[in-house]
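In: Fold the following and give me the result.
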Amino acid sequence: MTTLNHTAVSHTVFRLLGIPGLQDMHIWISIPFFISYVISVLGNSLIIFVIVTRRSLQEPMYLFLCMLSGADVILSTCIVPQALAIFWFNDGEISLNRCLTQIVFVSAMFISESGILLVMAFDRYIAICYPLRYTTILTNSLIGKIGAIIFLRSHCTVLPVIYLVKRLTFCKNNIIPNTTCKDITLARLSCNDIRINIWYGFIVLIITLFFDIVLIFLSYIFILCAIFRMPSREARAKALSTCASHVCVIFLFYGPGIFSILTQRFGQHISLSIQVVLGNTYILIPPMLNPIIYGIKTKQIREQLVHMLIPKHK
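Out: Below is the predicted model of the structure:
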């Protein structure tokens, strides 16, 4: 029996291909990537600046929104500049360590955003169901602890992925058919058994995202029950309005995100180009639309943005 020495051919440098089958259209594809990235960075940075600098917005709801905007900026920046380098300059070379760093940041930010959306649902639950105790429950100290827990949960969940990928020997080719590094795509370039990689990612998806979705759903059941018990029609409309933007963001985030993760692990029959496009959808669209949704639907933010951009002359 012959034993193959895979270590001798193990790759430490890889090449990101972009969108397989659509390389001739990379220049045109780069246009929506660039526009969405500019809108995402400018819009979310503006939201962060307004919330941080305006005393009237120093409330739990807006502080959580500030966290969400920060995660959106990091998530977009981890992905889009690399994709644009491939589209514009055909610069897809990436080292294994840099690839792993990208995987950690993208996965951690995705799980962090899920946690932030959960605490934003909890924030709306407290505000509507216990309005008189809102400020005493959600203190600045508690908000800081919640932020730390979200950060620790995301990174503790993702760090085992580094070990699972590091143990692999990459003895096939070094071409990654994607615009960014994905743990499961990288694992498929190895000559090892990667079932644990596939199932660990799936278990993380169930434990974190599914758990968050269930709690968000339960929160909104209680919220809706409290809203429809309100005697005033105007009060019900106002309460529903404060939740509308959050619900829109939830659907934008979880829909394409979960579908993309599932197709990466179990959608081998789906073409690579579709998988890559879906994988970029949840990176491009939510960070771009979140500040627009909150800027339009949230009256306080909209007013502060207008005052900042169009100052009144005395």
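
In: CA only for contacts and neighbour counts going forward, please
Out: Will do.

In: Please enumerate the strands of the stretch 1-150 of the chain.
Out: 13-16, 93-95 (DSSP state E, counting those that start in this stretch).

In: Redo those as CSV? Include mean neighbour count.
Out: Output for these, formatted as CSV (neighbours: other C-alpha atoms under 10 Å):
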stretch, mean neighbour count
strand 13-16, 19
strand 93-95, 16
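
In: can I get the ones you listed in TSV with distance to L117?
Out: Output for the strands of the stretch 1-150 of the chain, formatted as TSV (distance: least, C-alpha to C-alpha, whole Å):
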stretch	distance to L117
strand 13-16	31
strand 93-95	32
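
In: Quick one: closest of the ones you listed to T53.
Out: T53 sits nearest to strand 93-95 of all those, at 38.5 Å, using C-alpha to C-alpha.

In: Another sequence for comparison is provided below:
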Amino acid sequence: MLTTITGNNGDPLNAKVEVEDNFIVVHSRGGAFNKPNLRNPDYRQALRTILERLSAGGAMLSGVWLDSRVALKWPETERQLLDSTEFSLPVDDLVTLIGQRGAAKGRPNGMQGHGNSTKRVRIGVAGTPSGELSRLIGSDARVPQSRLPVETLRRVEPWMIDKAIEAIKSGVQHNFLDSTDYDVLLPTGERLPPKAVFGVALEKVIGRPAMPSDFSGGIGTPCFSSIEDAGYPIIQKSERVAPPQSEFDDERSWAEGYPKRVKHLSRERASGLAQMKKRRFTDEHGHLFCERCGLIPSEELGPFGDACIEVHHDTVAVAKMDGKTRTRLADLKCLCANCHRIVHREQM
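Out: From the prediction side, this is the model:
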């Protein structure tokens, strides 16, 4: 997919650039400067701008390779110009190395000379879809990105978050990079980027692939709130959580009782387990009711009556959980507040 690179002044650069999943191709410069057929004269500026913006965007660069028709016949190691360990160098140094090594690789063995330092090159960016790459390199960073209205973002429902997580785990393509500060913690102990989870869910609302510029992430944003409301805790990336003790099944066995978690996790039960139980119970029965006395609070107590339904651990008391206790949704019961207290007294 061809794209246009703009300079820092907002003007488009005269350079041919293609973007595909995980790669950016910068076509070679050709022709003599004193001839009217000069091709891609802004080659160096475009290459520098691309590397600069990828670095500023935190992209994971995997390497740069010579990509000419002749070079494509060589083994990949012989046409590599930069490897992943060199991207900590200043951008100007990277551009110089690409030119020098590209020219050297283009000479016949043993011959001296300058060679062509502006050859077609392929820049590898690990795990980055073409849409995200276009966003990173295709516009002046000073141009503000428009956000979707908060009202639109709040239309994301818990079931959409569930579906988004399933889709991401199955390998669906999306336009989001890995997270830098926070992770969504799944019952299995796996972690996913919050913006990716919300972005894939948001597609159900807006009817198109979501982009990082459509919304913000962070504590208190609709993105994080929607994920937490669906029952999935969001933790700091540096937070270490004890690994699960066994494989999880469709009933979503959760680890509980770990005393040290971020504020989203409490000692009493894995965050989100109660919300998920209520959501699955409602999906199955059409409404919440007390499994002990049969009370249907929405009928007896009005539209907010469901607030009195609580989730009870029917097999192992919370107080006896040791951090390795495994809880399935089938191990939980929905009880009204009165019956819940009675059951706890009966178990004392």
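
In: Now the TM-score, please.
Out: Scored against TM-score structural alignment, normalised by the length of the first structure, the superposed chains reach a TM-score of 0.23; 109 aligned residues with a C-alpha RMSD of 5.7 Å.

In: before we move on, back to that, go through the strands of the stretch 1-150 of the first structure and name the closest to I198 of the first structure.
Out: Using C-alpha to C-alpha, the strands of the stretch 1-150 of the first structure put strand 13-16 closest to I198 of the first structure, at 20.6 Å.

In: Output the contacting helices and strands for that closest one.
Out: Judged by 3 or more C-alpha pairs under 8 Å, 6 or more residues apart in numbering; DSSP states H and E, the packing partners of strand 13-16 of the first structure are strand 93-95, strand 175-176.

In: Nearest to I149 of the first structure, out of those?
Out: Evaluated over those, closeness to I149 of the first structure peaks at strand 93-95, with 30.8 Å, by C-alpha to C-alpha.

In: now the helices and strands packed on strand 13-16 of the first structure in a markdown table, with distance to Q304 of the first structure?
Out: Converted to a markdown table, these look like this (distance: least, C-alpha to C-alpha, whole Å):
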| stretch | distance to Q304 of the first structure |
| --- | --- |
| strand 93-95 | 42 |
| strand 175-176 | 45 |
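
In: Which one of these lies nearest to Q82 of the first structure?
Out: Among those, the nearest to Q82 of the first structure by C-alpha to C-alpha is strand 93-95 (9.6 Å).

In: Can you list the neighbours in contact with the closest one?
Out: 12-16 (C-alpha atoms under 8 Å, 6 or more residues apart in numbering).

In: Pick the one among those closest to T263 of the first structure.
Out: Nearest to T263 of the first structure out of these is L16 (C-alpha to C-alpha; 19.1 Å).

In: residues near L2 of the second structure, how many?
Out: Residues lying near L2 of the second structure (other C-alpha atoms under 10 Å) number 12.

In: Once you drop chain neighbours, what's closest to it?
Out: Spatially, and ignoring its direct neighbours in sequence, L2 of the second structure is nearest to E18 (4.3 Å; C-alpha to C-alpha, 6 or more residues apart in numbering).

In: tell me the contacts of that neighbour?
Out: Taking C-alpha under 8 Å, 6+ apart, one finds 1-3, 24-26 in contact with E18 of the second structure.

In: hang on, it is in a helix, isn't it?
Out: No. Per DSSP: H, G, I helix; E, B strand; the rest coil, E18 of the second structure lies outside any helix segment and is strand.

In: Pull up the gap between it and L97 of the second structure, please.
Out: 21 Å (C-alpha to C-alpha, to the nearest Å).
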